[in-house]
Structures are given as structure tokens and as C-alpha cells.
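Student: Quick one, fold the following:
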Amino acid sequence: MSEQNYNTINDQSCGWVHTATAAKAYPRFEGERQVDWVIVGAGFTGLSAAYRIAELNPRDSVILLDAEQAGKGASSRNSGYIVDITLNDGGSTLADEQTQLMKNRLNNAGLNLLRQRVNTHDIHCDWDESGKFHCAADKRNMPKLKNFSAFLERAGLEHRLWTKNELSQRLGTSYYQHAVQTRSGVLVNPAALVNGLIEHLPKNIELFEHSPALHISNGNTVHITTADGSIKADRVILAVNALMPRNGFKSSHVFPLTLTASLSRQLSDGEYASIGNPAPWGVLSASSMGATVRLTNDRRILVRNTV
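Tutor: Okay, the predicted model is just below:
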């Protein structure tokens, strides 16, 4: 059971949101309803749940609630990587490597499903299948990259090692010393992607914005109260990311992590030429607390770091 007073979290300064096509507005929830499902949270997790319910049970009634504008939380406010496999130290045991491969299969299953939805609905989100670069700016992290490359080789996963000179030409900067590029990761404008998924929600999904779930009570039937109404549902899915404790659940298991990011204006023709007119790219640091950097397809530079 949970009860809360909701305070707005998301400001209007997200660069991805401003560069994406404006999203359609959806109504607040009002009145009283009884449905099969309620999903609280209309970010990637809530949207994925909604799509899957519609595929498996197209006749089920589903209400999707978001406390603010749908998709404008963490789903729009990230660096826009859809990852195939994450950097590790190469796997110290066979069990470690098997775990990494299991995660890779899971990641690729999600990536393939998302690719299918993007293609089916013709979602314009700057989808770029050039992969990602795991880069080291100093010698301390080079052994980690070499171990990672060796693991990828053993696993038969497509990748490439890059030297400093090669990276300088490919990225347009001489800052990085060494890199491992994995091939099957995807770069996107996350705000454009989430907007597209919202726009093409299945017909049995009703979306309501600016409708926080102020009270949730458990039982054979779940009761959800909003500021202007109430819903009875057979099942509820909480898809609220780090805000689980605010809804009275997992208070000792989940905590938010604050990140900062900047997205530049578009580089001029002269500025872009000065770095060699490189194709878009995405860099993830080999340092666990290092910066994420991207050059987007509309010639902007994104820099993200951890506070």
C-alpha cells in the first residue's frame, strides 16, 4: 500500500526532447474505471509491458498512467545507447563468461524486438547500427580493454581493436589511446524513440498523462487512486524505475543515481570539417566513472558524466 503527494521531477531542459518532433498530448485520468491491467509509468519499461500485453492478450483492457508527460523521464534523459554487451574485465571464470553471454543473448533479443517495432511503425529516431566504442584515455585501463577483446574473441562476438591513430581519424579527436568497438549495439535519439513507441501504442492501451498514482492498495483487486479518479484492476505493473520507494515499494532496494549531460548546438560546416567530417559515433569510457561522449548524426556533441 502506498500514498503520496506528487511533486514534478522533470524540467524542460532535455536536449533530446528539444531535438525530437514534439509529442502528442494525452488527457488526465478522470472518473472511475475497472480494467484488466494498470501500468504505472509510461517510459520504456511501461511501454514494453503494454506492447507485450497487447500481443499476448489483445482483448485485455489496459490503462497506462504517467505522473508527468509520458516518456519524458529517464527514457528520454539518457545517452541513447541500446547495448549488446557491456564492458567487463574479460571474465575470470567460465561461469562469469557464461553469465556475460546470457546477458548478451537477452540484450540482443530486446534489441531485435525494438528494431522490429521501429521498422514496423517507421519510427524516426536516428537509429544507427554502427556499434559503440569502449575507449581508454590512459594506459591504466588498456589491460581491461585487451581482456575484454580476448573474451569477445573466445565468445565469437564481432568486434574490432582500434589504435590511437585509427581512433583519431575515426572520431576526430586524439584524446583516446585505445578502443574496442562492438558491432551490434545501436545509437538512437531516445526521446524520438519513446515518442514513436507512444504514438503507435496498440488499440487496447489507453494512455493518461499528468495522472500520478497517489494511492495503491493490494488485494484480489488492486485499487489505484489518482487526483481526479480511481481505477480497479486485476493486475498492476509498477514501471517507475528509481521511483519505486515513492510508491511504497522496494524502499531498501532501489535508489536514484543523478547524472549530468550536455548536448551542444549543431557544429558548423567549418567546425565539422576541422575534425575530419567523421560519421556519427558513441564512446563509452573504460573507466567505471568516466564520461560518455557521442557525435550525433545532426552534428551535435553529447557529454554525460556521473555526479
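Student: from here on, contacts and neighbour counts on C-alpha atoms
Tutor: Fine.
Student: Specify the local secondary structure of residue 107.
Tutor: helix (DSSP: H, G, I helix; E, B strand; the rest coil).
Student: any idea which helix or strand carries the closest residue to it other than its chain neighbours?
Tutor: Counting by C-alpha to C-alpha, 6 or more residues apart in numbering, residue 107 lies nearest to residue 84, which is 5.4 Å off, once chain neighbours are set aside. Residue 84 is part of no helix or strand, with elements assigned from DSSP states H and E.
Student: From residue 189, how far out is residue 84?
Tutor: From residue 84 over to residue 189 the distance is 17 Å, taken as C-alpha to C-alpha, to the nearest Å.
Student: More neighbours: these two, which one.
Tutor: Comparing residue 84 with residue 189 by other C-alpha atoms under 10 Å, the one with more neighbours is residue 189, at 25 against 22.
Student: The more buried one against residue 127, yeah?
Tutor: Yes: assessed by C-alpha atoms under 8 Å, residue 189 is found in contact with residue 127 at 7.5 Å.
Student: Find the centremost residue of the chain, please.
Tutor: Centroid-nearest residue in the chain, with C-alpha atoms, centre = their mean: residue 75, separated by 5.1 Å.
Student: And this one, please, so the two structures can be compared:
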Amino acid sequence: MVKTIKTKRLPKDPGPAGWNEIYKDKSSFPAVDTDIEVDWVVIGGGFAGLGAAKRLLQLLGSKERIAVIEARGIAQGPAGRNSGFMLDLPHELNSDTYVGSKEQDLRQIRLNREAITMAESIAHQYGMDKALFSRSGKITASATERGYRSIETYAKHLTALDEPYELLGADELYSLLGTQFYTKGLRTAKTAMIQPAGYIHSAYKGLALEGVQVYECSPVVEMKLNDSVHTLICANGSVRAKNVIMAVNGHIQSFGFFKQSLLHIFTYSSMTRAS
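Tutor: Next up is the predicted model:
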């Protein structure tokens, strides 16, 4: 039995993605312009799609054909617009727990670190320099009494989790940051800084060299799901695959899944023009 799903809406263009605009060594991949047949197809060429394709490659090697389809250009969507860091520890300084209990906190931290470790291994494998991925650590700093109290609460939380940290005074912060504004701080070691657009361009170039078929500017407008082989319809071609992985995050609602279950939150920020 064939189940047909027509995509209700396609990604909109909110304007240039800052990280993508400043990255000079952009990759370029073809659009789907013919009929393609693979074993696995990943819909969505952001970080979720990248992680799925890389994990499939690790598990299957060259035994099965893998394709990634991105609706827009690589890193022109959210992958080129995110914050530029990968956190392992809680980001909410004043919470008593990260996600609910100490056990849940520790599990979430382990998952975060697995993701960072995987990202780091991809960066090393594909020869990325520190401008694209770096284990920089994280400094939380303040210049006010209210901020000091938040740092103290954060330190107590980390102590309860048996997580190491370093408290910093004004002189140490000045030597690290080059500003005398901050007077107290806390440093943890395992956060990674990332140039998201550059990272994802480099990673997909590496995946392509390993045999993954990468396509951009190819929105899926319809899916025909079957028991054996599924067909994805794009504007100028199609992809037939035995297995489909949806890596479109909140956009999955446009395919009819998780109706009225997801709340979209946009936290994009601006990038200062070069002087």
C-alpha cells in the first residue's frame, strides 16, 4: 500500500545567513535533476542530517548507497545561523537541575559530550583547522552582584554533578578577555566553538569524497511511502530509497508528522559589520 504525503510548506528565505556569508571556501553540490536510486536517503542537510549520514557511513561503509537532500543551499538555513558553540554542561545558570534530576542531568551531559566528540572526530578526519572547530572551553563572567549570585548558584550545581570548574577573578578575566569590565567568572573546559557554516561545508565535502551523494536546492514536495521502496519527488527529479531518515527538525510538521506537537523558537542574532 502506498501512502502519499504532499509537503504543506517549503523553507522560506529569511535573508543571508551570517556565518555562511563570511565563509569563503563554500562547497557546491548538484540539485536533484534526474531519477536517483539509493538505499538510504536523509532529508535535511543541516547538522542533524550530517550526523545521520556520517553515522550511517560508519555503520555501513560502502555496502549501501547513502544520499542527503537539502531544500536550500548547504548552510543557507539554520545550519548557517546558529550560535556557534556546542555546550556540554547546563546553560541555565540558576536552575537547580539541568533537565529534571541528577541522573537525567548526567545522562544529558553524556549525550552532549558524545555529540561534541563526534563533531571533533569529523573535524579531525576532514582536516578542519581551529577556525572551524575548537575545544575552547567556556567562561561565564559578570560585573554585578546579581551576576555573582548566578555564578555561585552555577558553581553549586556543578559541584553537585561532580563537574570540575575554575573560579576567576578580575585580573584573570582581564588577561583572558582583554577587558576590565568583568570582575568575577567561572570557566569550564569542554565546550567547543564552531564556525557552523564552514564546518558543515567542510564536513559535506568530506562525506562526498567518501561516497555519500549530497544534493542541495532540492526541496522534497511529495513523498510516496511504500512497504519496500519509497519515492521522494523533487521539482526536477526523484529519489527512490529503501529507507528514509527525516532530519528536518521543526519542519517535519510540513510533512504531516507531530501535528500540533512542536513550538518553533527562533533565536537568531545579528552579526556586526566589519569596520
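Student: re the thing from before, isn't the residue nearest to residue 107 of structure 1 right next to residue 101, touching?
Tutor: No: when contacts are counted by C-alpha under 8 Å, residue 84 of structure 1 is not listed as touching residue 101 (10.0 Å).
Student: what ranges do the helices span in the stretch 201-307 of structure 1?
Tutor: 269-274 (DSSP state H, counting those that start in this stretch).
Student: for the stretch 1-150 of structure 1, that is, sorry about that
Tutor: Counting by DSSP H, counting those that start in this stretch, one finds helices in the stretch 1-150 of structure 1 at the ranges 15-19, 44-56, 94-121, 142-155.
Student: want to try TSV for those helices, with distance to residue 213 of structure 1 and mean neighbour count as columns?
Tutor: Shown next, in TSV, are the helices of the stretch 1-150 of structure 1 (distance: least, C-alpha to C-alpha, whole Å; neighbours: other C-alpha atoms under 10 Å):
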stretch	distance to residue 213 of structure 1	mean neighbour count
helix 15-19	24	17
helix 44-56	14	18
helix 94-121	28	14
helix 142-155	44	17
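Student: in the stretch 151-275 of structure 2, which spans are strands?
Tutor: 166-169, 184-188, 192-194, 213-215, 222-225, 230-233, 238-246 (DSSP state E, counting those that start in this stretch).
Student: In a markdown table, list those strands along with distance to residue 257 of structure 2 and mean neighbour count.
Tutor: Formatted as a markdown table, the strands of the stretch 151-275 of structure 2 follow (distance: least, C-alpha to C-alpha, whole Å; neighbours: other C-alpha under 10 Å):
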| stretch | distance to residue 257 of structure 2 | mean neighbour count |
| --- | --- | --- |
| strand 166-169 | 45 | 16 |
| strand 184-188 | 38 | 20 |
| strand 192-194 | 31 | 21 |
| strand 213-215 | 23 | 23 |
| strand 222-225 | 13 | 19 |
| strand 230-233 | 16 | 22 |
| strand 238-246 | 10 | 18 |
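Student: I'd like the helices of the stretch 1-150 of structure 1 as CSV, with distance to residue 285 of structure 1 appended.
Tutor: What follows is these, written out as CSV (distance: least, C-alpha to C-alpha, whole Å):
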stretch, distance to residue 285 of structure 1
helix 15-19, 21
helix 44-56, 24
helix 94-121, 19
helix 142-155, 10
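Student: Which stretch among those helices approaches residue 251 of structure 1 most closely?
Tutor: Checking these against residue 251 of structure 1 by C-alpha to C-alpha gives helix 44-56 as the closest, at 19.2 Å.
Student: What does residue 35 of structure 1 correspond to in structure 2?
Tutor: In structure 2, the residue paired with residue 35 of structure 1 is residue 38, using TM-score structural alignment.
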